[in-house]
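In: pasting the sequence and the predicted model now:
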Amino acid sequence: MAQGAIQIDEKRLAQVMERGLSSGGHFSFEDGVCAMEAAAYIAGEPHSDHPDCACPVITAFMISWNDSLNDEDRNRLILPLIVKTVGTRSTPEVEQRRAIMATDWLIRVHTPAWLRLAGLKGQADTLANLPEITGVEGFAPIRAPLEAIRKDAAAAGAAAGAAARDAARAAAGAAAGAAARDAARAAARAAAWDAAWAAARDAAWDAARAAAGAAARDAAWDAAGDAAWDAARAAARAAAGAALKPTVTELQASASDLIVRMCAVGA
């Protein structure tokens, strides 16, 4: 389905741009819209967060990313992309290509950003310098380095978590230490779960799984995606809270670019 074949309702588009986007699902436009409910609305479809006009890979990414952002970032980053998603529904082959693009981004862009922040520059360079993954056959050769990097990141994350916990307990006692630990976790979620965090496991990787058929979801693909996610999560744990912001901002921009590139595939 080509975007040019779908007539976007300009009046409805103006309504969406004025109202803006909100998180979660909604019963009707009057209740609010997330990114893909807005896409359905401007395409003249019934209210839904899985519009017929949009590729399911892009839909999965956009829903998760939409729900991970605060209102300001959601409308700054996602609102301009909605029109591009309309008309992206295509063949299974194009959907799988987009799914692989999302997984490639997770492995070669998202994960290295967190590894560098955690001080694991060599491991980050290893992933960033991998050849672009363009087919399922590209996942098997990278399984071993990904598993090794996952272990390195897990060790760094565990060490950082233990150090922070011990320091907090020494300063304020066990009860205060537990509260500080919980606060630190909440702060990390608030900082890192913007675009970057959810656009990984909950968006990029889940989009890849949703789009790829059972035959394409081979062991190598699963292992590569899981290893990259675990490494990124552990590396983010090892990073200081205030230092997360530049990485989040960088990955927000990268996620926007990924959506634009996925929309352009098969156009």
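Out: Yes, it's here. Numbering: from 1, shown residues only.
In: please make it C-alpha for all contacts and neighbour counts, starting now.
Out: Noted.
In: now find how far off-centre the helix or strand where Ala148 lies is within its chain.
Out: Counting by DSSP states H and E, the element that carries Ala148 is helix 143-192. Centroid displacement of helix 143-192 relative to its chain, using CA atoms, centre = their mean, to the nearest Å, is 22 Å.
In: stretch 43-61 too?
Out: Counting by CA atoms, centre = their mean, stretch 43-61 comes out at 18 Å from the chain centroid.
In: give me the distance between the two termini of it.
Out: Distance across stretch 43-61, first residue to last, is 19 Å (CA to CA, to the nearest Å).
In: again, but for stretch 61-75
Out: End-to-end distance for stretch 61-75: 16 Å, by CA to CA.
In: show me what counts as buried in it.
Out: Using 16 or more other CA atoms under 10 Å as the burial criterion, the residues of stretch 61-75 that qualify are 61-69, 74-75.
In: next up, a structure to set beside the first:
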Amino acid sequence: MEACDLGTITLTRKATPNRSTSMSLPEAVAWFAGEGHSDRPRCVSSMLLASATVLSDRLPDRKRQRLKRFVPALVGTAGDGRDRERSLLAMDWLVRVHTPAWLRLVPSLGLAAASLAEHEPVLGVSDAAELIEAPLVAVRRAALAARTRVSWPETGISSADVSVAVSRALSAQAADAAVAATLDISESFLAVCGRMRLAIEQAVLVAVCARPWNSRSVSLDEHVSTLMAPTTEQLDDAVIDLFARLVDVTPPSDHGWLSTHPAESARRDGLV
């Protein structure tokens, strides 16, 4: 069997029917490990495989190529007994990085976002459930207030239409690789994850409704995508960093997942 040369491979979104220089991340791992052509390599932990599959599918092409560096390290992770640790790391990231990133789209939710980002590591599902409740209440209040302060004129599009557009855009995010990585705790974490998603959807909905929109020149989906783009870009990079930590089972530093302490960032941004 010809050896795998990562330098010549282009990673694709989806699995490919035959082995060539274009293939998905899981297929590249199978080749590197000396397995037959497959997008379900036996040598990779089921949790990491689920996360890698989402990353390979959702990232923009340029950023997808950055995943090639993980191929050697993914080999041999199957059965290493560390998937629960990985799932807890992913849960912590979803609470302290992913959710506050979207809440920050709404200025009035700055403190709610900071309460999550500045929190000590979330080590259990019950802690995550408790921590998300206050921000969720704040988001609901912001959503209720936003109903009377829509800044773009009547377009004939219902609030349900906007909600669907927001949900559709969020469902295409590469950051869902972190959700896939909670496979080992999914039974207990699913409800909490759903509540975080609800808070995120409502926050993005508030931000969308507050942003001026010329519906004659820009579609609703384009309007939503434009507003979400900067956060999407940041989270794409953040979830790649998370994936690196999941592979090696490396917790974040004492300052959390961010490059600077979240309290310092909040003060700099005038949130506290």
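Out: Perfect, thanks for sending it. Everything quoted here is computed from the prediction, not taken from an experiment.
In: contacting residues for the one residue sitting closest to the centre of the first structure?
Out: Among the residues of the first structure, Ala199 comes closest to the average C-alpha position under CA atoms, centre = their mean, at 0.5 Å. With contact set as CA atoms under 8 Å, 6 or more residues apart in numbering, Ala199 of the first structure has these partners: 61, 64-65, 255.
In: let me know the distance separating it from Ala158 of the first structure.
Out: On the measure of CA to CA, Ala199 of the first structure and Ala158 of the first structure end up 23 Å apart.
In: got the contact list for the helix or strand hosting Thr99 of the second structure?
Out: For Thr99 of the second structure, the host element (DSSP H and E) is helix 99-103. For helix 99-103 of the second structure, contacts defined as CA under 8 Å, 6+ apart pick out 109-110, 112-114, 116-117, 139, 196-197, 199-200, 203-204, 231, 235.
In: and it, which stretch of the first structure?
Out: Mapped onto the first structure using TM-score structural alignment, helix 99-103 of the second structure covers residues 111-115.
In: and the matching stretch against the second structure, how far off on average?
Out: Compared with the second structure after fitting, stretch 111-115 of the first structure has a mean deviation of 0.6 Å; criterion: mean CA distance after the TM-score superposition for the first structure.
In: now do the contacts for the aligned residue in the first structure for Ala181 of the second structure.
Out: Alignment note (TM-score structural alignment): Ala181 of the second structure maps to Ala207 of the first structure. If you count contacts by CA under 8 Å, 6+ apart, Ala207 of the first structure has them with 56-61, 99, 102.
In: Ser51 of the second structure now?
Out: Counted by CA under 8 Å, 6+ apart, Ser51 of the second structure has contacts 177-181, 243.
In: from Val106 of the second structure, how far out is it?
Out: For Ser51 of the second structure, the distance to Val106 of the second structure - CA to CA - is 29 Å.
In: same question, Val95 of the second structure
Out: 17 Å.
In: more neighbours, those two?
Out: More crowded of Val95 of the second structure and Val106, by other CA atoms under 10 Å: Val95, with 24 against 18.
In: from the contacts of helix 99-103 of the second structure, which land in helices?
Out: 110, 112-114, 116-117, 139, 196-197, 199-200, 203-204, 231, 235 (DSSP state H).
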